[in-house]
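Colleague: next come a sequence and a model predicted from it.
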Amino acid sequence: MEETAASSGRKTKSPFIFIVGTTSLAFVVSQLDVSIVNIALPQISASFKADISELQWIVDAYTIAFAVLMLSAGGMSDLLGSKRLFQFGLLVFGIASAGCGFAWNPFSLIAFRVLQGVGAAAMIPSSLSILNQSFAHEPTQRSKAVAWWTAAGGVSIAAGPILGGLLMHVSNWRMIFFVNVPICLIGILLSIKLTESEKHTNKGFDIPGQFTWMLALTALIAAIIELHHLGFNNPIIYGALIFSAIMFIIFLRIERKAKSPILPLDLFKSPVFNVLVLQGIVLNATYYGTVFVLSLYLQNVLGYPSLTAGMAFLPLTAGFIISNLISAKLMAKYGTRVPIIIGLTISAIGYAGLLIAQAHTPYWQLFFPFIIIPLGMGLAVPAMTTGILSTVTKTRSGTASAVLNTTRQAAGAMGVAVFGAMTNGGPEAIVHAITVSSLISAAGIVCILLLIYRYLKISK
């Protein structure tokens, strides 16, 4: 089966399944490392005698690096070619994963997690750009490809705790990183046969913008993570928050004047683009933060061993698989608006269902929210991604996907930082964190639902 190339109307050498499968490998490993680490946190803590703050850094070091570099990576994808950057990202991610597996203390693990984020930042916008340019002249095929791509990532996020539990049952926490190495190697070998995408040769590289964005986001998340240790009145905390705000203002001023900004502000002239990016922010912040808290809840409150806790996340995997496939069919028939509205409604109900979680809640009562939350997200995220790509020209697809995924990863790091800070204080604090985070998540999704209903038109 041959597909029409986005770039020139000619037929690609690679079939649909091969293109989607190869690009999805990058999304699989990058998203797997978002959630697989969560289930290993108690074992890592015991191995290194790490506290909650260090555990948050082990999770967020990856997502921060991922987020701060992805804007530049999106532009580099359009400038240098998606295939080349895709292969570079896989190589760096594989090397960094091996380093995580050999880490000797919390600091070394955090450092290699940063390097993983560098690789992930290169892989994600380039892989999505390859998909968009491969099927730009075939909207139905593009929607289908994006749905399968996001399904792979969604399943990986949900399957991370399960796979982590299994790997730690047969070995230890180090194996959750070593498993990435062969996947990256396979991805590099398969990508050789991919067709290089069009390049946007008049783009430059925005070093001042990249630097100020990195400082703004890192200072903000660092302040939130360390808040419960130092207190808000500590000059380090409020100093970091003020510094972050100043850097963000400077960043916006730089982007307004830059010839080749890493964040083209004209993208935000589209209300649809803005609402869909905001949707991605809310979904990632709530989901990443909730999974972090639930991983501690299952093991530190309910007393589940790592394998049992991992298997408890199985409904999340099933939910993502089912709903991502349904989303593609709904988009083909109704466009992007319907699956987003249905998906957000279902997710809000799922988060509200977590309010029943208490110190001795039986697992069967948690099954409903565990499967409902990913069902809703799996419907909404592919449609959201397709909607974002439809608002830009094909030569800016790498930049647009980078903006979406940058904001999503930054939001995920924020979710872990904010929700994770609530867990400091033992089992009672963890239970309280679930209640508060569930209310915040449900309310945030309802707000986004109203904006989607208002601004996103019914169209295919």
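Modeller: Done, it's in.
Colleague: could you use CA atoms for every contact and neighbour count after this?
Modeller: Will do.
Colleague: give the contact list for Ser260.
Modeller: When contacts are counted by CA atoms under 8 Å, 6 or more residues apart in numbering, Ser260 touches Lys203, Gly204, Phe205, Asp206.
Colleague: for these, give me TSV that also has secondary structure.
Modeller: TSV is the format used below for those (DSSP: H, G, I helix; E, B strand; the rest coil):
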residue	secondary structure
Lys203	coil
Gly204	coil
Phe205	coil
Asp206	coil
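Colleague: before we go on, here's another structure to hold up against the first:
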Amino acid sequence: MPGIAVRAAKRFEQSTTDTFAHGSAARRGWTLFIACAGVALVIASMVALNTALSGIAAATSATQTQLTWIVDSYTLLLACLVLPAGAIGDRYGRRSALLVGLAIFSVASAAPLLLDSPSQIIAARAMAGAGAAFVMPATLSLLTAAYPPAERTKAVGVWAGVAGSGGVFGLVGTGLLIEVFDWRSIFWTLSIAGLVLLLLTLTIAESRDSTAPRLDVPGAATIGAALAVFVFGILEAPAHGWADPRVLACLVGGVVLAVVFGVIELRRRHPLLDIRLFRDPYFGTGSAVITVVYLATFALFFLVTQYLQQVLGYSALAAAVALSPMAIPLLSLSALSSWYLPKLGLRTVVFASMVLVAAGFLCMRTLTADSSYLEVCWPLLVISTGFGLCTAPTTSAIMTAAPDQKQGVASAVNDATREVGGAMGIALAGSILASSYHHHVAGALVGLPEPVRGPASDSLAKALAVAHQLGPDGLQLAERSKEAFVAATNNSYLVMAVIVAVASVFVTILAPGRDGEQLDLVRRRRGRGASGAKSVAGPGNTIPPVSQDESVGTARG
């Protein structure tokens, strides 16, 4: 009897997996909808509170540091738990991981409705980030398991487009809520949306790899600590400076822990993440490009939102609506990636996209304190076109390069690069903006009393508040402060353009072309011949034979 029960359980599990992987088009489409809704909820929650910080500060008496951590605690927990969460989904079920993550997210999002101290809200947001860490990798790995290889790139393209546009959706939604209700409505909305999505997730089939090994606990603990320490250092850099000993200690400590993680994984029979995957041109290119793209994305949102609200005088809702056209090229180009990627190859797509992003940032430097919306909109469309061109292809490259039984981990790598890139983007943009603004506004404060100079030199928001208190005498201070802020944002845009341009050169050298070859490895591979080599197929390409020691042994979709 026990043997019959075991065999019946195995048949049921196999039939469930087969039904999931080979279900009808309608069932796959429903899975795609739920996956996109899940990633949109997670990304929207990252930016949701940016428009509500003033209301939270007034209601809870939170300090500026506490307000920062109300936003950042979510990102920190999401970044450090996403890799272990992806592995747990592979082992115990991706739908189950999605359900657990949504349950945690929903309860944690509702907690601030009952809690009123800043420290309690920070803790609740951190818990919501922990739930989001289970949601993000599960949504993408469910798609790659549900769709056959021929249709997978298109589905991943839609998911990537929604993920790239999630920040815009979040800004528009929360701006509308703040316009009609108070800041607590954001938490109500996030909690209810999570619960509704949890119920909808019950309607899709489970997906798991029955042969997946147990969780690599040493690897999970090490990489979680590495990401937590490194991201913590990045988040603290704008407040304390990049040369602060605590910041440097965190950055160095995170890198050291990452190296330790690599050593551990090389010695594990069943590693959490086979780091040799990064030698694969598709996996390595995808990871690098997504990191740079999200660094630029979050830096852009950080800078342009403040410009629209504080310089041009837009409300939170108006600023969000002003950014909404960016979603058009992001969604359309991501959905079309399965058409243009095979024709152009990953190398050409990556290079073209990053050139557009760098050019768009340079165009943003033409803005002034009295620019029109049209002058703001067209550079944003150039940048979002670059984002949309490469987001889906690089995501597909990561997922296709990883073995089928590691789709959850591959999705988690994709998500972790987004979180680290986003945190670095905000920290870099914030640091450059603060130091540059302080330098440019100094001339406008000459001759003013110290009680005015001190706050006005800290930020544009404080300068405008001081100018308002001065009455007519404050008009000149307000105008000069806005000009200083625009000059500071121009410096930030220039740095972002340089970072993206330099990255485009290195990443393009590493990226495989339409023929599947990398520029810097072509001669080496051709010189070694085909002895003991095997062919590895890429997403829409074929890589020439590589020697056994260079192969990562991955199963391609």
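Modeller: Thanks, I have the structure now. Every value quoted in this text rests on a predicted model; they were computed, and no experiment measured them.
Colleague: could you turn the buried ones of the contacts of Ser260 of the first structure into a PyMOL selection?
Modeller: Buried members of these, defined by 16 or more other CA atoms under 10 Å, are picked up in PyMOL with:
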select buried, resi 203+205+206
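Colleague: now render the contacts of Ser260 of the first structure as JSON lines, adding distance to Val92 of the first structure.
Modeller: Converted to JSON lines, the contacts of Ser260 of the first structure look like this (distance: CA to CA, whole Å):
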{"residue": "Lys203", "distance to Val92 of the first structure": "24"}
{"residue": "Gly204", "distance to Val92 of the first structure": "23"}
{"residue": "Phe205", "distance to Val92 of the first structure": "21"}
{"residue": "Asp206", "distance to Val92 of the first structure": "22"}
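Colleague: among the contacts of Ser260 of the first structure, which pair sits farthest apart?
Modeller: Lys203 and Asp206 (9.4 Å; CA to CA).
Colleague: so what does Ala410 of the first structure match up with in the second structure?
Modeller: Using TM-score structural alignment as the criterion, Ala410 of the first structure maps onto Val420 of the second structure.
Colleague: would you map the strands across the second structure?
Modeller: Taking DSSP state E as the test, the strands found in the second structure are 534-538, 541-546.
Colleague: map Trp339 of the second structure onto the first structure.
Modeller: The equivalent of Trp339 of the second structure in the first structure is Lys329 (alignment by TM-score structural alignment).
Colleague: neighbours around its match, how many?
Modeller: Neighbours of Lys329 of the first structure under the rule other CA atoms under 10 Å: 16.
Colleague: same check, this time on Val170 of the first structure
Modeller: Val170 of the first structure, neighbours per other CA under 10 Å, totals 10.
Colleague: tell me which residue of the second structure matches up with it.
Modeller: Using TM-score structural alignment, the partner of Val170 of the first structure in the second structure is Val180.
Colleague: check contacts around its match.
Modeller: Applying CA under 8 Å, 6+ apart, no residues qualify as near Val180 of the second structure.
Colleague: tell me the counterpart of Gly319 of the first structure in the second structure.
Modeller: Aligning on TM-score structural alignment places Gly319 of the first structure opposite Pro329 in the second structure.
Colleague: against Leu278 of the first structure, how distant is Ala222 of the first structure?
Modeller: Separation of Ala222 of the first structure from Leu278 of the first structure (CA to CA, to the nearest Å) stands at 22 Å.
Colleague: neighbour count winner among these two?
Modeller: In terms of neighbours (other CA under 10 Å), Ala222 is the more surrounded of Ala222 of the first structure and Leu278; the figures are 21 against 18.
Colleague: skip the chain neighbours and tell me the closest residue to the more buried one.
Modeller: Distance criterion CA to CA, 6 or more residues apart in numbering; nearest residue to Ala222 of the first structure, sequence neighbours excluded, is Ala240 at 7.8 Å.
Colleague: quick one: contacts for the one you found?
Modeller: Ala240 of the first structure neighbours (CA under 8 Å, 6+ apart): Ala219, Leu220, Ala222, Ala223.
Colleague: 10 Å instead, please
Modeller: Shown in contact with Ala240 of the first structure (CA atoms under 10 Å, 6 or more residues apart in numbering): Leu215, Ala216, Thr218, Ala219, Leu220, Ile221, Ala222, Ala223, Ile224, Ile246.
Colleague: same check, this time on Thr211 of the second structure
Modeller: Contacts for Thr211 of the second structure (CA under 10 Å, 6+ apart) come out as Asp90, Arg91, Gln405.
Colleague: map the last one onto the first structure.
Modeller: Using TM-score structural alignment as the criterion, Gln405 of the second structure maps onto Thr395 of the first structure.
Colleague: any idea how far Ser82 of the first structure is from that match?
Modeller: Using CA to CA, Thr395 of the first structure is found at 11 Å from Ser82 of the first structure.
Colleague: looking only at neighbour counts, state which of these two leads.
Modeller: When neighbours are counted by other CA under 10 Å, Thr395 of the first structure and Ser82 differ, and Ser82 comes out ahead with 32 against 20.
Colleague: so Ser134 of the first structure touches Ala5, yeah?
Modeller: Yes: counting by CA atoms under 10 Å, Ala5 is a contact partner of Ser134 of the first structure at 4.7 Å.
Colleague: tell me which of those two has more neighbours.
Modeller: Higher neighbour count among Ser134 of the first structure and Ala5: Ser134, with 32 against 22, using other CA under 10 Å.
Colleague: the more buried one: what's it in contact with?
Modeller: The contact partners of Ser134 of the first structure, taken as CA under 10 Å, 6+ apart, are 3-9, 11-12, 14, 16, 19-20, 128, 141-142, 145, 194-198, 394.
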